[in-house]
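*Asks:* Take this sequence and fold it.
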Amino acid sequence: MSRSHVLLPLLNQLEQALKALNIWQDTPPAQEKLMSSEPFAIDTMTPSEWLQWIFMPKMLWLIEQQQPLPSGFSITPYFEEAWKEQPEMHDIVALLKQIDEACA
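*Replies:* Sure, this is the predicted structure:
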């Protein structure tokens, strides 16, 4: 099974998990927030905003365009640290770990 076939359902589950926690946003952030050069846009966005507005659209675009997917990255440690005091986020962190593993 291709990585795209593994990642697409995980990305869909991630969207549903963000929506279930009522942190999915209907309105995109201001353009300047999207222009951050910091890792995870930590200077302009919350972790969930980065997932929704930067990470997920990029991964979905790569899949849709049948472009090579990035490999060897690990985003889970950032989210484990960012959300260590928020047990309600543990299911999302588990999904991110599966995404990391699929892209290993």
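
*Asks:* make it CA atoms for all contacts and neighbour counts henceforth
*Replies:* Noted.

*Asks:* By residue count, tell me the biggest helix in this protein.
*Replies:* helix 3-20 (DSSP state H).

*Asks:* ok, then the element right after that one?
*Replies:* Sequence-wise, the next helix or strand downstream of helix 3-20 (DSSP states H and E) is helix 31-34.

*Asks:* Show me what that next one is in contact with.
*Replies:* Here helix 31-34 makes contact (C-alpha atoms under 8 Å, 6 or more residues apart in numbering) with 41, 44-45, 53-54.

*Asks:* To compare with the earlier structure, here is another sequence to fold:
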Amino acid sequence: MTPLLLQRLEQLETLLRDHQHWQETPPSASALASDQPFCLDTLEPLEWLQWVLIPRLRALIAAQQPLPQNFAIAPYFEVALAAATPGHAPILRSLTQLDALFMDDRA
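*Replies:* Okay, the predicted model is just below:
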């Protein structure tokens, strides 16, 4: 699953960059230290993807640590991401493909 997971993370990063959602300046340390799911109280949903999800999954892979199981974030983004958000449909599709890797043992 690791090569495909890395490919999916790269695809997601590319989408965020292509639709001008990628930020050059990281959020504050306190924003990243939120204890709320998806850092709801400190980050916008797409910020969470860039600053939390993508780097943490890459770090787990690099450290050869176990990956999450039964992992699904697309349902949250279906609600949290406004339909008018640039790249809405491809970002949701990418997240659904990412989720599928964690729900399918054959991936």
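
*Asks:* Centre of the chain to the longest helix of structure 1, how far?
*Replies:* 9 Å (C-alpha atoms, centre = their mean, to the nearest Å).

*Asks:* One more: stretch 62-80 of structure 2?
*Replies:* Centre-to-centre, stretch 62-80 of structure 2 and its host chain are 7 Å apart (C-alpha atoms, centre = their mean).

*Asks:* Would you mark the buried spots in that stretch?
*Replies:* By neighbour count with 16 or more other C-alpha atoms under 10 Å, stretch 62-80 of structure 2 contains the buried residues 72, 74, 77-78.

*Asks:* And stretch 79-92 of structure 1, by the same measure?
*Replies:* In stretch 79-92 of structure 1, counting by 16+ other C-alpha under 10 Å, buried: 79-80, 83, 89, 92.

*Asks:* Contacts for the helix or strand containing P90 of structure 2 next, please.
*Replies:* When elements are assigned from DSSP H and E, P90 of structure 2 belongs to helix 88-103. Helix 88-103 of structure 2 is contacted from outside by 1, 5, 8-9, 11-12, 15-16, 68-74, 77-78, 81-82, 107, using C-alpha under 8 Å, 6+ apart.

*Asks:* change it to 7 Å
*Replies:* For helix 88-103 of structure 2, contacts defined as C-alpha atoms under 7 Å, 6 or more residues apart in numbering pick out 8, 12, 15, 69-74, 78, 107.

*Asks:* which stretch of helix or strand covers P55 of structure 2?
*Replies:* helix 54-62.
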